[in-house]
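>>> next come a sequence and a model predicted from it.
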Amino acid sequence: MSRRLFTPRWLGALALALLYAVLAYQLGHWQYARHEFKVERNALLDAHYRADPIPVTDVLSDRPVERSRKDWTKVTATGTYAGEQLLVRNRPNNSVFGYEVLAPLTLPDGRTVVVDRGWVENSDRGAAVAPDVAAAPAGEVTVVGWVRPGETTQRKTLPRGQVASIAVPDVERAWDTEVLDGYVVLDTERTAGGTSAPRPDRLEDPDRSLGPHQAYAFQWWMTLPLGLLLIWLGIRRELRDEDTDRVAKPKKVRIWDEEDY
């Protein structure tokens, strides 16, 4: 069998089998890395999502949010909404597409925090018409929410008052003001009198599913020896067919063939 393996035909098959094994290993490793990423994300959510809030300026600054340590940190901020609200286009919420609503919260020190106040459904008058959105409360307001890192700019030209993503350059251009890097997903919002104002729908809770990545990784790794197994079976069958001393199995005679005589 080893001599038969070192023939051009089976050496080519061996090369393909080894190539497949390497590919299967890499794909399995990639799937398992996706699984580990989601495990780490859930651990971060467990540590941050229901924790006591800390001042927003302890997390947000002029530098990007450190995703591996600060994402979903619960924060609080007191300030005043100053400026028009922005609509972030094509955002899903509970499997329905609409707009997320951004508002600029000016802090006492003059810096501005981007607050994602929630979600509104597309207008029933068509995509070209912006939906009606409840105004942000006037006066001093205290918000509690979760920090998220800024998104990548989509570089799209949209109608005034709309952006394609929550990207710092796009938001700063729309508001004509500098903002802290990252944004806050609103949990609660209260005025100085302790009342809550009408607001867009809450965003759905963050996804905590692990998905099928771990199972896919194990499936890829289990198929690593598949090519070698097929080669072994192929050579074994080839040698058996060439064996002239092999006793042939008697041919079975069907009952209806016997009745024909």
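Good, I have the coordinates. Numbering: from 1, shown residues only.
>>> please make it C-alpha for all contacts and neighbour counts, starting now.
Noted.
>>> tell me how far stretch 93-111 is from the chain's mean position?
Distance of stretch 93-111 from the chain centroid (C-alpha atoms, centre = their mean, to the nearest Å) equals 21 Å.
>>> gap between the two ends of it?
Using C-alpha to C-alpha, to the nearest Å, one end of stretch 93-111 lies 29 Å from the other.
>>> identify the residues contacting that stretch?
Counting contacts by C-alpha atoms under 8 Å, 6 or more residues apart in numbering, the residues outside stretch 93-111 that touch it are 77-92, 112-122, 136, 178-180, 200, 203-204.
>>> kindly report the same for stretch 42-52.
When contacts are defined by C-alpha under 8 Å, 6+ apart, stretch 42-52 is touched by residues 69, 71-75, 146, 208.
>>> can we see that at 7 Å?
72-74, 208 (C-alpha atoms under 7 Å, 6 or more residues apart in numbering).
>>> and the furthest pair within the residues you listed?
The span of the contacts of stretch 42-52, defined through C-alpha to C-alpha, is set by 74 and 208 at 17.1 Å.
>>> this is the other structure I want to compare:
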Amino acid sequence: MRVKKLIALSVFSVLLVLLLTLSVWQLQRGFTKATIQTQAKQRSAYQSLSEIPNDFSPLLYQTAQLKGHWLNEHSFLLANRSHQNQIGYEVLVPFRLISGQTVVINRGWMAQQDHKPLANLPTSLEPHGILYAPKKGFHLGETLTPQNTWPKTVLYLDMPALSAELQTPLSPLMLVLDQNHPNSLIRIWQPIVMTPERHYAYALQWFGLALALFVLGFKARQHFLDA
């Protein structure tokens, strides 16, 4: 009977800690998303950039115009991106700054069968849009599909993998082209996918489950004491 009590107490403790951890994690995610929203709303006027500073945090979610030239011959197609129930690509084009740094430009979405916009991109027009730092999410398998010709198809937004394929360092910042830019495709990028309020609601749900478990455990303690 003592062993059963220990097992029950262990299971109770693990579940309670897990539920509370999930609640705190969702709260933290909500705070992070709220910060991003604030940064995105406090955009300044276009900054003209010929280089990206080492401390790029003040540039996050800010508008900028880049000085340099396009590297159109080495474009990437980010696969499995949907728009209005249609599968397509987001077109990623490297851009060489005057400083020699390379920044990836997200031109936007295009349908799978339409590659013409890649060939029509002029090299003289400077890009302007929003800067952000993409994060490498969870993925399985290789980032790039096996192919020897450009543009190359990528399955995940993995900046180190793109850097290795280009054989050049890439800035951690990516610029999402403004929708009103002449070379912009359909812009589907959003600063956040899930709002802070959704995260707060999930945090409340996990906390409610933790509270319910605690109440049940508190009520059940007498049974274990009497057993």
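Now that the structure is in, tell me what you want to look at. Predicted, not measured: the structure shown is a model, and the values here were computed from it.
>>> just the buried ones from the contacts of stretch 93-111 of structure 1?
Neighbour-count burial within the contacts of stretch 93-111 of structure 1 applies to 77-82, 85-92, 112-122, 136, 179-180, 200, 203; the criterion is 16 or more other C-alpha atoms under 10 Å.
>>> neighbour count winner among residue 74 and residue 208 of structure 1?
residue 74 (26 against 12; other C-alpha atoms under 10 Å).
>>> the more buried one against residue 183, yeah?
No - proximity of residue 74 of structure 1 to residue 183 does not meet the contact threshold set by C-alpha atoms under 7 Å, at 11.6 Å.
>>> what touches both of those two?
Each of residue 147 lies in contact with both residue 74 of structure 1 and residue 183 under the rule C-alpha under 7 Å, 6+ apart.
>>> what helix or strand does the aligned partner of residue 23 of structure 1 in structure 2 sit in?
Structural alignment (TM-score structural alignment) places residue 23 of structure 1 against residue 18 in structure 2. Mapping residue 18 of structure 2 onto the secondary structure by DSSP states H and E places it in helix 2-41.
>>> repeat that for residue 257 of structure 1.
When secondary structure is defined using DSSP H and E, the element that contains residue 257 of structure 1 is helix 255-258.
>>> all strands for structure 2, in order.
Counting by DSSP state E, one finds strands in structure 2 at the ranges 47-49, 63-66, 68-70, 76-83, 86-97, 102-111, 128-132, 152-154, 174-177.
>>> of all the ones you listed, which lies closest to residue 118 of structure 2?
Sorting the strands of structure 2 by C-alpha to C-alpha, the top spot, which is the nearest, belongs to strand 86-97 at 8.0 Å.
>>> which of the residues in the closest one are buried?
The neighbour-count criterion (16+ other C-alpha under 10 Å) identifies 88-97 as the buried residues of strand 86-97 of structure 2.
>>> what about residue 5 of structure 2, neighbour count?
The number of residues near residue 5 of structure 2, taken as other C-alpha under 10 Å, comes to 14.
>>> against residue 210 of structure 2, how distant is the closest residue to it other than its chain neighbours?
In this structure, residue 5 of structure 2 finds its nearest non-sequential neighbour in residue 224, 6.9 Å apart by C-alpha to C-alpha, 6 or more residues apart in numbering. Spatial separation of residue 224 of structure 2 from residue 210 of structure 2 under the definition C-alpha to C-alpha is 20 Å.
>>> and if you look at residue 201 of structure 2?
Applying C-alpha to C-alpha, one obtains 14 Å for the distance of residue 201 of structure 2 from residue 210 of structure 2.
>>> more neighbours, those two?
Relative neighbour count places residue 210 above the other of residue 201 of structure 2 and residue 210, with 21 against 15, counting by other C-alpha under 10 Å.
>>> the more buried one touches residue 17, doesn't it?
No - here residue 210 of structure 2 lies out of contact with residue 17, judged by C-alpha under 7 Å, at a distance of 8.2 Å.
>>> nearest to residue 4 of structure 2, out of the strands of structure 2?
Nearest to residue 4 of structure 2 among these is strand 76-83 (50.2 Å), distances taken as C-alpha to C-alpha.
>>> the closest one vs structure 1 - mean distance after superposition?
Between strand 76-83 of structure 2 and its aligned partner residues in structure 1, the average distance after superposition works out to 2.4 Å, using mean C-alpha distance after the TM-score superposition for structure 1.
>>> could you check the angle that strand makes with strand 86-97?
When axes from the mean of the first three to the mean of the last three C-alpha atoms, to 10 degrees is applied, the directions of strand 76-83 of structure 2 and strand 86-97 differ by 140 degrees.
>>> show me how far strand 76-83 of structure 2 is from its chain's centre.
Computed by C-alpha atoms, centre = their mean, the separation of strand 76-83 of structure 2 from the middle of its chain amounts to 14 Å.
>>> also stretch 8-20 of structure 1?
Taking C-alpha atoms, centre = their mean, one finds the center of stretch 8-20 of structure 1 at 37 Å from the center of the full chain.
>>> residues of it that come out buried?
For stretch 8-20 of structure 1, burial by neighbour count (16+ other C-alpha under 10 Å) applies to 10, 13-14, 17-18, 20.
>>> please say which position in structure 2 residue 210 of structure 1 maps to.
The equivalent of residue 210 of structure 1 in structure 2 is residue 196 (alignment by TM-score structural alignment).
>>> with residue 132 of structure 1 instead?
Matched across to structure 2, residue 132 of structure 1 falls on residue 115, judged by TM-score structural alignment.
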